[in-house]
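>>> Quick one: sequence plus predicted model below, questions after.
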Amino acid sequence: MRSHARTALADVQQHAEAVFASMGVALPDFLFNAWCTIPDHLLQLSVPAFEYPRSDAPAGFRLIGAIPPGPAGDFPLPHWWADLTAGRRVVVVTQGTVANEDLGQLVVPTIRALEGSDAVVVAATARPDGPDLVRAALGDRVPENVRLAGFVPFEHLLPLADVLVTNAGYGGVQSALRHGVPLVVAGETEDKPEVAARVTWSGTGVDLRTARPEEAALRAAVDRVTSEESFRERAEAVRNEIAQHDPFAAVAEIVERGRPTTRG
């Protein structure tokens, strides 16, 4: 991965070195390493239970808790909201707000995989035309147990969920863990494989290791995560650790202190 990144970003590295040189200093490291090693403080929005221990972490590195929730605001509940508290499993599936151009990667296969099951499947498409796109992909035959949504605030939805099926976007995964919700993850682009690997390492879910999982694999993963208590227990353990952190207070402490971390 490091070798590939250095090759793919060779032009960016050259540009960054030129920018640093124009200011009379040298870029001391590969760009992706430098943003971790140059700053006096590096604050990561996560907790130790979800991050590999690192003996080589920079001196100013701190895990300060999960991404804080945004303001809940007024959200008109859809007519099917009561279905989420009727005693059936609640499976939320999303491709997040970036990699959701093709909902046939994960949202549609999950719907098909769980059609006719005992679960209520909420497809949170995160785009206003998402429900229409899903209907079209399904041939206007939406299964009885599926509820389609454009934007649904996770602060309202995740407390009712038994599992989140996601392409492993960092924000969505952290939001799920902040609510103690276990995961089924399936992603291949950007940072998603790294996030998915941490889901496996932390015991909080199952990684399908592909952006286009088969329906049978999705069904088996959802059944496993919702039936084996260990996944919920690990997700709740991470939730409890997150609850001990206040990211805003951590940032404020460093800003108000106004001095760099002492380096050896």
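Perfect, I can see it now. Numbering: from 1, shown residues only.

>>> make it CA atoms for all contacts and neighbour counts henceforth
Will do.

>>> In contact with R89, which residues are there?
Contact analysis of R89 by C-alpha atoms under 8 Å, 6 or more residues apart in numbering lists 118-120, 161-162.

>>> Buried among these? Make that a ChimeraX selection.
Restricted to buried positions by 16 or more other C-alpha atoms under 10 Å, the ChimeraX selection for those reads:
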select :119,120,161,162
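
>>> Second structure for comparison follows:
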Amino acid sequence: MRVLFTSYAEKSHFLGMVPLAWALRNAGHEVRVASQPELTDVITGAGLTAVPVGKNHGLGRLLQLAKDTGQEKDFDMAEDRPEMLTWQQIKTGYQGHVLWWCRVVNDPMIAELTEYCRQWEPDLVIWEPLTYAGSIAAKACGAAHARFMWGLDLTARMRGHYLRARQEAGVATDALGQWMGVHSRGFGVPFSEDMTTGHFTIDYTPGSLRLDLPLTYVPLRYIPYNGVAVVPPWLHVPPAKPRVCLTLGTSATERLDGYSVPVQDILTSLADLDIEVVATLPEKQQAELSHVPDNVRLVSFVPLHVLAPTCSVMIHHGGGGSFSTSVVNAVPQLILADMFDAPLKGELLAQQGAGLTLHSSQATGPRVREHLLRLLNEPSFTQAAQRLRQETLATPGPNQIVPELERLTAEHRGRAVS
């Protein structure tokens, strides 16, 4: 069959898809990846066939502008308290979600992506959960389509909250449905609710951490992929001291003006500990440090799937790759959570006993030090992390779920067009 993966141009959202794309190719299927031109080199660097469509989005620039002018959206997609999910509470925030993630990110790629799908006729379109352009294109060409999750399924849960609040209020407004319907009707097909969540969802979140939602999920074992990677000489041998990794992702520096936590304060607070801290910071952020303690190794990049197995603790921002790579290597985590699913992910991890979490606004050097010492000195965290790893290893890998994807594609292929 023909399978089209699609993601808006955000590298961290695409990388998790790569092992499944390889598995489908190895099974004999024809695989291509469609995204905005900015992501082309990342796609081809993964050994996959790229299809550039539309124009690059300006989300990072607009988010930074909103931050600089004090107009940031404070809608919490992880909100789950009934008293905060009334129609009056939810309508404006959800409409803002549609504005930022649908119009800003998706509008520049919908027309060309749909045109390509109608020409190439994929059997299955797999889209990351904010690339609604993928479901619109699948609907227009009659393909089965599935979301590929890189984190907790907040979009589907919030969609359910929104629809319930809307019904209880007796109003007809549906910001997402109306936006998607305008585009789909332009291609001659009506909006349907499956366009918001896919015919099914591929999810590498461990089952014990997954949100309980009434959707069809295909569990997938996470396989770390970080892009083109080289093992540095210092990673050839095991560390002489407990190694702690501090990694804060790429989006904060590539899309915004920097990190939301005080990196210098954190490194200084750890300076007297008998550990090795590996801090992955871009060169610009390295140059901004006033002092580098003797127990800190600064690197601009190191593949996490190589580094994590040598670490005693991972300190990170809660990104999908950092979180899942830590899980599969049974490394206790300290999540300095900031946005989207990271705070909830940190809470769920802490409930499992496999880590601790701090909101980025509370992540001072002394507090990070306090939490790190607990993770290093209390064996229960490592034991819980090992249980989470075993749960993950028991989940089918990319090669193993290919027959299920073939079955689901056959079940849904062509349903979208009647």
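Thanks, I have the structure now. Everything quoted here is computed from the prediction, not taken from an experiment.

>>> Got a TM-score for the two of them?
Scored against TM-score structural alignment, normalised by the length of the first structure, the superposed chains reach a TM-score of 0.80; 243 aligned residues with a C-alpha RMSD of 2.6 Å.

>>> Can you redo the contacts of R89 of the first structure as JSON lines, where the extra columns are secondary structure and distance to Q244 of the first structure?
JSON lines is the format used below for these (DSSP: H, G, I helix; E, B strand; the rest coil; distance: C-alpha to C-alpha, whole Å):
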{"residue": "D118", "secondary structure": "coil", "distance to Q244 of the first structure": "35"}
{"residue": "A119", "secondary structure": "strand", "distance to Q244 of the first structure": "32"}
{"residue": "V120", "secondary structure": "strand", "distance to Q244 of the first structure": "32"}
{"residue": "A161", "secondary structure": "coil", "distance to Q244 of the first structure": "22"}
{"residue": "D162", "secondary structure": "coil", "distance to Q244 of the first structure": "23"}
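
>>> between the contacts of R89 of the first structure, which is nearest G65 of the first structure?
A161 (21.4 Å; C-alpha to C-alpha).

>>> any idea how far A165 of the second structure is from the residue in the second structure that that closest one lines up against?
Correspondence of A161 of the first structure to the second structure, assessed by TM-score structural alignment: C311. Distance, C311 of the second structure to A165 of the second structure, by C-alpha to C-alpha, to the nearest Å: 45 Å.

>>> again with F323 of the second structure
32 Å.

>>> which one of those two has more residues nearby?
Ranked by neighbour count (other C-alpha atoms under 10 Å), F323 of the second structure and A165 place F323 first, with 25 against 20.

>>> Need the counterpart of V121 of the first structure in the second structure.
In the second structure, V121 of the first structure lands on V277 (TM-score structural alignment).

>>> What helices and strands are in contact with the helix or strand hosting its match?
Using DSSP states H and E, V277 of the second structure falls within strand 276-280. Strand 276-280 of the second structure sits against strand 243-247, strand 296-299, with contacts defined as 3 or more C-alpha pairs under 8 Å, 6 or more residues apart in numbering; DSSP states H and E.

>>> Mind doing that once more with 10 Å?
strand 243-247, helix 263-269, strand 296-299, strand 313-316 (3 or more C-alpha pairs under 10 Å, 6 or more residues apart in numbering; DSSP states H and E).

>>> Which residue ranges of the stretch 101-250 of the first structure form helices?
All helices of the stretch 101-250 of the first structure, identified by DSSP state H, counting those that start in this stretch, fall at 107-113, 130-137, 154-157, 170-178, 192-202, 215-227, 229-242, 247-257.

>>> could these go into a markdown table alongside distance to L27 of the first structure?
Below are the helices of the stretch 101-250 of the first structure laid out as a markdown table (distance: least, C-alpha to C-alpha, whole Å):
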| stretch | distance to L27 of the first structure |
| --- | --- |
| helix 107-113 | 42 |
| helix 130-137 | 44 |
| helix 154-157 | 40 |
| helix 170-178 | 28 |
| helix 192-202 | 26 |
| helix 215-227 | 45 |
| helix 229-242 | 35 |
| helix 247-257 | 25 |
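
>>> Mind telling me what E188 of the first structure corresponds to in the second structure?
Match for E188 of the first structure (TM-score structural alignment): D338.
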